[in-house]
Structure formats: structure tokens, C-alpha cells
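Asks: Turn this into a structure:
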Amino acid sequence: MNPSTLRRLLPVAILLAGLATFLLLGLERYFSFEMLARHKATLTAWVAAHQVLAAFGFMLAYAFMVAFSLPIAILATPVGGFLFGTWAGAGLSVLGATAGSIAVFLAARYAFRDLFRERAGARLARFEAGFHHNDFSYLLFLRLVPVFPFWLINIVPALLGMRLRRYVPATMLGIAPAAVVYASVGSGLGMVLKRGEQPDLGIIFEGRILVPLLGLAALSLVPVIYGRLRRKRGA
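Replies: This next block holds a predicted model:
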């Protein structure tokens, strides 16, 4: 393997090494609602005394979780709601998650974009052209529907040549509704933990939450449908 290839793969290798280290050392046992219940008094007191530092630290920690695709990221937004309240917790979560997503996006584009184009050839070129017409809408749709793996949605737009300046706002808008839902769950986390219970993170799939999300996802595809209709009429 030549030096230029090694340089391209280095960012991805670092992210994968971080994930592997986390899993091999079993560090996930230190990040749970049980651990939060044990230390919540100390944590909330520290956050109250150092609000700006706590907010920055939370965003940075969230960015690392997403960048390294750690399997604890789903816990972070409820914790943000618990520590900072629904709206501040959701906002900090969106900023942190977006920063981590950018790291994965850039690493994937730098490492695999050219190789992916070479292997896929003309078929990718046609698909890529269609994606570029409405890449913002497509990514917004994928972010809003809560069934697609978050790490995968970070990578696919990079391989398809999406611009970072479009990737960032689509990501922020797409993850914001779910962030508000999970942060609102976290805002009542203190009482849940006091009763010795676990928060319901499956709330996102309840009809009262899922249906509006799917409605927003459908609306995000309106520009795609409109564009296709215009092209058919102009043909």
C-alpha cells in the first residue's frame, strides 16, 4: 500500500481504532442510566456551578460519541435534557451530533470517495447525478425517518459527493425533531431514576411521535417529486 493511500485511510483508521478500543475495554458499562442514577446529585451540582463549561463539555463529548460511532450515543440526548432542560439539551445535542457527523463525513470522503467512484463506474455516475439534484431533500428524509443507522447516513452522502455546506444544514434540521423528543424524555429523567425505572427510549416509535416525523419526512420529498414532474413536462 503506497503512502498516499495510507494517508487517506488514516482518519478512518483512527475512528475505527477508537470504536474498537471502547468495545474491547468494555467502557460502555460506565455510560448507563444506572451510573447516572448513582452520581446524578454530584453531576447536577457541578453543571449548575459551571454552566458554560458543562455545555461545551457535553457538546464535545457528544461529538466524540458520534465521530467514533460509539453505541452509547443514544443515551446522550436524554442526559442533555436532564442536565440542561428540553430545549437547551436538544440544541446542544444537535450541535454535538452534527460536529461528530461532519468528522465521519470528511473522513469517509477523504478515504473512500475516489475508490468508490473507480469501482462503481458509470452506474454510480447516473445515480450520483440523480442524488445531486435533490441531495438536501434526500438527506433530510433519511435523517427524519428513525430507522436508518445514523453512522451509515453520515457516510453515504460523502461517497455520493454531497457538498459539506449542504450536508451540515440538512443534518441539523433532520435530527432536530428527534432530539427534542429525546431531550423532553430526559427532562423528566430525575423522577424516573428516583423510582428506579428506565426511560422509554422507544417513544420515538409511538404513533403520536412517529406519524408527525413521517409526515415531515414526506414533506421533505416534495421538491424531489416537483422537480421530476417539471422535467417530465419539459421533456
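
Asks: Going by C-alpha atoms from here, please, whenever you check contacts or count neighbours.
Replies: Noted.

Asks: helices or strands up against the longest helix along the chain?
Replies: The longest helix of the chain (DSSP state H) is helix 86-120. Using 3 or more CA pairs under 8 Å, 6 or more residues apart in numbering; DSSP states H and E as the contact test, the elements touching helix 86-120 are helix 3-24, helix 51-67, helix 73-84, helix 150-159, helix 164-187.

Asks: As a markdown table, these with distance to residue 142 and mean neighbour count would be great.
Replies: Below are these laid out as a markdown table (distance: least, CA to CA, whole Å; neighbours: other CA atoms under 10 Å):
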| stretch | distance to residue 142 | mean neighbour count |
| --- | --- | --- |
| helix 3-24 | 23 | 14 |
| helix 51-67 | 17 | 19 |
| helix 73-84 | 17 | 24 |
| helix 150-159 | 7 | 19 |
| helix 164-187 | 8 | 21 |
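
Asks: Could you dump those into CSV and include distance to residue 122?
Replies: Shown next, in CSV, are the helices and strands packed on helix 86-120 (distance: least, CA to CA, whole Å):
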stretch, distance to residue 122
helix 3-24, 23
helix 51-67, 31
helix 73-84, 37
helix 150-159, 14
helix 164-187, 24
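
Asks: Could you also give me the structure for this next sequence, so I can compare it with the first?
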Amino acid sequence: MSRGKIVLLVVLAAMIAAFFIFDLGRFFNLEYIKSQQVALSAFYQDNTLLTVGGYFAVYLLVTALSLPGAAIMTLLGGAIFGLLWGTVIISFASSIGATLAFLVSRFLLRDSIQQKFGSNLASFNKGIEQEGAFYLFTLRLVPAVPFFVINLVMGLTPIKVRTFYWVSQLGMFAGTIVFVNAGTQLAQIDSLSGILSPGLIASFVLLGAFPLLAKKGVALVKGKKQSV
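Replies: A predicted model of the protein is given here:
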């Protein structure tokens, strides 16, 4: 491992360790943000740019380091900024943070994984090159798949950075709206599990799978025409 990778790994490990050593997770739970909602909203009214900048930076850090708390941060954004601005701010913060996590995974792990398992991953890599955008879009729309896992795994694939970014932003947009809208009613929320119903999750899955299924269907029809 190169010196640059070692330095980055040490810095990231130290930041993640600090999160747990100092129990910073206590600030990323539903009860805490509900208790602080009024104070944070008042601070936002008096310090708009500072609040937006600080919130954006924390959201970016949480997602880039794959720390627990993105869902809570999204609810908090809805409570403070409202549906419109909350959606805009969080859409960019989550997409940029996810891309940073993706890049970290690619920089630290991709070469070693490809060297050790390159022959086994050849067909998978080819599939990602051909269907990567559609596949990623489907994953982004399925709330059951942890977003940090998608970020780290996709960093090991050949998918282009710009493709990862715009597909992630598009694919996460619907879920972002749902959570931001729930955050505007933060006082009425008792648990995160109540935000996404099974029917809503199924709708996301169908929406995400449709482009991939449509492309497969077109390819199948073309194949049959050529064989006639």
C-alpha cells in the first residue's frame, strides 16, 4: 500500500474512531433532534448561511465516512429548512457525500480487490460497464439496501465517477423528498420505521427496476427480429 493510501486510511480511521469514542452518535437520534428542533430553527432564522453551511458540512462528513445518522440528518433538514430548501440542500449534500465515500473505496480498496479477484469479477465488471447506471438507479431506489454499502461496493467497480454521481442524485431524490417531508412533521414522528411503508418501498423498487427491465425487453425484441 502506498504512503498516500496509508495516510488517508489513518486519518479516516481516526475520524471514525473519534465518532464512537466520544459517543457523537448521541446527537444523531430521533429523541435528541426533536428536543433541539425549536432551538435549531431559531438559530437558523438568525444565522441562515451559517446554519446551512454547518449542516451541509456535517451531512457531507457523515455520508463520506459512512457513519450512522444520514436518515436523522435528513429529517432534521426537513424540520429546519422546510420541504423545498431541505430537499435541495440534502439532495446535493447526500450525493456529494456518497461520491466521496465512493472515491475513498476506489482509492483504498479497488486495486487490491481487482488484483486478487480480477478473474472472478471479470463478468461482473463487464455487466457494470454495460448496465451500471440502470443497476445503480435501481439500488438507490430500494431503501432496504443501506446507501453506505452501495457507495463502498460501487467504488470497487469500473463505473465512472460522473455516472455514479448523477445517477445517485437522481435515484435518491424520491427517497429524499419522502424523508424531508416527514421531517417537516418531526414532532409527530415516533420511529424511522414508520416513514417507509411496505407499499411505498415496493413502489420504489418497481420504479427503479422499470428502466432496466425496459432495456432488457427492447434487447430481447431486437434479438428475436435478427434471428428471424
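
Asks: Could I get the TM-score for this pair?
Replies: The TM-score (TM-score structural alignment, normalised by the length of structure 2) is 0.89; 226 aligned residues with a CA RMSD of 2.1 Å.

Asks: The longest helix of structure 1 vs structure 2, mean deviation?
Replies: Helix 86-120 of structure 1: mean distance to aligned residues in structure 2 after superposition is 1.3 Å, counting by mean CA distance after the TM-score superposition for structure 1.

Asks: okay, that helix sits on what stretch of structure 2?
Replies: Across structure 2, the stretch matching helix 86-120 of structure 1 (TM-score structural alignment) is residues 83-117.

Asks: cool, stretch 155-162 of structure 1 as well?
Replies: The aligned range for stretch 155-162 of structure 1 is 152-159, by TM-score structural alignment.

Asks: Could you tell me the end-to-end distance of the matching stretch?
Replies: Using CA to CA, to the nearest Å, the end-to-end distance of stretch 152-159 of structure 2 comes to 12 Å.

Asks: can you pull the contacts of the spatially most central residue of structure 2?
Replies: Against the mean C-alpha coordinate of structure 2, by CA atoms, centre = their mean, the closest residue is residue 147 at 4.3 Å. Shown in contact with residue 147 of structure 2 (CA atoms under 8 Å, 6 or more residues apart in numbering): residue 140.

Asks: And residue 102 of structure 2, by the same measure?
Replies: Listed by CA under 8 Å, 6+ apart, the contact set of residue 102 of structure 2 reads 151, 152, 153, 154, 155.

Asks: Take the residues you listed and write them to JSON lines, including distance to residue 219 of structure 2.
Replies: What follows is the contacts of residue 102 of structure 2, written out as JSON lines (distance: CA to CA, whole Å):
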{"residue": "151", "distance to residue 219 of structure 2": "29"}
{"residue": "152", "distance to residue 219 of structure 2": "30"}
{"residue": "153", "distance to residue 219 of structure 2": "27"}
{"residue": "154", "distance to residue 219 of structure 2": "25"}
{"residue": "155", "distance to residue 219 of structure 2": "28"}
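
Asks: Among these, which one sits closest to residue 73 of structure 2?
Replies: Set against residue 73 of structure 2, the nearest of these by CA to CA is residue 151 (17.9 Å).

Asks: returning to that earlier point: what residues sit buried inside the match of helix 86-120 of structure 1?
Replies: Judged by neighbour count (16 or more other CA atoms under 10 Å), stretch 83-117 of structure 2 contains these buried residues: 83, 86-87, 89-110, 114.

Asks: rewinding a little: out of the helices and strands packed on helix 86-120 of structure 1, which gets nearest to residue 137 of structure 1?
Replies: helix 164-187 (7.7 Å).

Asks: immediately after the closest one, which helix or strand?
Replies: Where DSSP states H and E defines the elements, the next helix or strand beyond helix 164-187 of structure 1 is helix 189-194.

Asks: so what does that following helix touch, helix or strand wise?
Replies: Here helix 189-194 of structure 1 touches helix 33-49, helix 73-84, going by 3+ CA pairs under 8 Å, 6+ apart.

Asks: Any buried residues in it, and which?
Replies: Buried positions in helix 189-194 of structure 1, judged by neighbour count with 16+ other CA under 10 Å: 189, 190, 192, 193.
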